[in-house]
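Participant: Starting from these lines, generate the structure:
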Amino acid sequence: MEKNPTIENKILYNKTSALVKRKVKTAKKEKWTKTCENLDLRKDGAKAWSLLNNLNGEKRRKNPKPLSTGDETIVEDQKKSKSLQQVLLLC
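Facilitator: Okay, here's the model as predicted:
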């Protein structure tokens, strides 16, 4: 498309993109249906709770946030710890 930016190529690109989106959506629905059908609460209770917790976003890992001091941004855990210790010692 970038090499030949014609209207026909744009139409073909849009049709192909729409087809891919539909296929992905259908595949996701099929996977979800299969997952729900295979879930047996009588013997796979832990699996069901795990699925529920994943859907709720519980226990989701978060990227560590940098610590900003007056003049610098600290990313490493040890430096963050030392900086916080200094602040606590000043209090």
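Participant: alpha carbons only for contacts and neighbour counts from here, please
Facilitator: Will do.
Participant: mind checking the longest helix of this protein?
Facilitator: Longest among the helix segments of the chain by residue count, using DSSP state H, is helix 7-37.
Participant: Here is a second sequence; please produce its structure as well for comparison:
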Amino acid sequence: MKKSVMYSETRTWFFDLDMAEGADLDEVMSVLRGTDGFYRYVDDGMSEEIECEWSDVSEDWNGDDDSDYTEEFREVAERELDGKERHMVLSALVKKG
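Facilitator: Model prediction:
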């Protein structure tokens, strides 16, 4: 199930994630936000000082050029997470192909 995500910190990013049915966007984003890899794709690096927020938004909020970060965030999870967190993120983000 394709989800359009809005992530806001000092600015706002819109991106898509292909998530498994019933996967919890809040859980996935909470875990990914703590990784270095997440900051390469989305973030101003101000998460410690500025409250950030994310939400599932209607597809019409996204532009045609918004990125799909499903595969990139799966790679971050494989590289930087372990245990339950790694399993949860990899189960939630649908593998392509």
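Participant: Assuming the best superposition, what's their TM-score?
Facilitator: After superposition, the two chains reach a TM-score of 0.24 (TM-score structural alignment, normalised by the length of structure 1), with 34 aligned residues with a CA RMSD of 3.7 Å.
Participant: before we move on, back to that, need the next SSE after the longest helix of structure 1, C-terminal direction.
Facilitator: Next along the chain after helix 7-37 of structure 1, taking DSSP states H and E as the criterion, comes helix 45-56.
Participant: Next, the angle helix 7-37 makes with that following helix.
Facilitator: Relative orientation of helix 45-56 of structure 1 and helix 7-37, computed by axes from the mean of the first three to the mean of the last three CA atoms, to 10 degrees: 140 degrees.
Participant: If you count neighbours, what's buried in the longest helix of structure 1?
Facilitator: Neighbour counts over helix 7-37 of structure 1 (16 or more other CA atoms under 10 Å) mark no residue as buried.
Participant: Please name every helix or strand in contact with it.
Facilitator: Helix 7-37 of structure 1 is packed against no helix or strand, with contacts defined by 3 or more CA pairs under 8 Å, 6 or more residues apart in numbering; DSSP states H and E.
Participant: For Asp56 of structure 2, see how far away the nearest residue to Asp18 of structure 2 once chain neighbours are set aside is.
Facilitator: If the residues on either side of it in the chain are set aside, Asp18 of structure 2 comes closest to Lys2, at 4.3 Å by CA to CA, 6 or more residues apart in numbering. Distance from Lys2 of structure 2 to Asp56 of structure 2, counting by CA to CA, to the nearest Å: 10 Å.
Participant: Cheers, nothing more for now.
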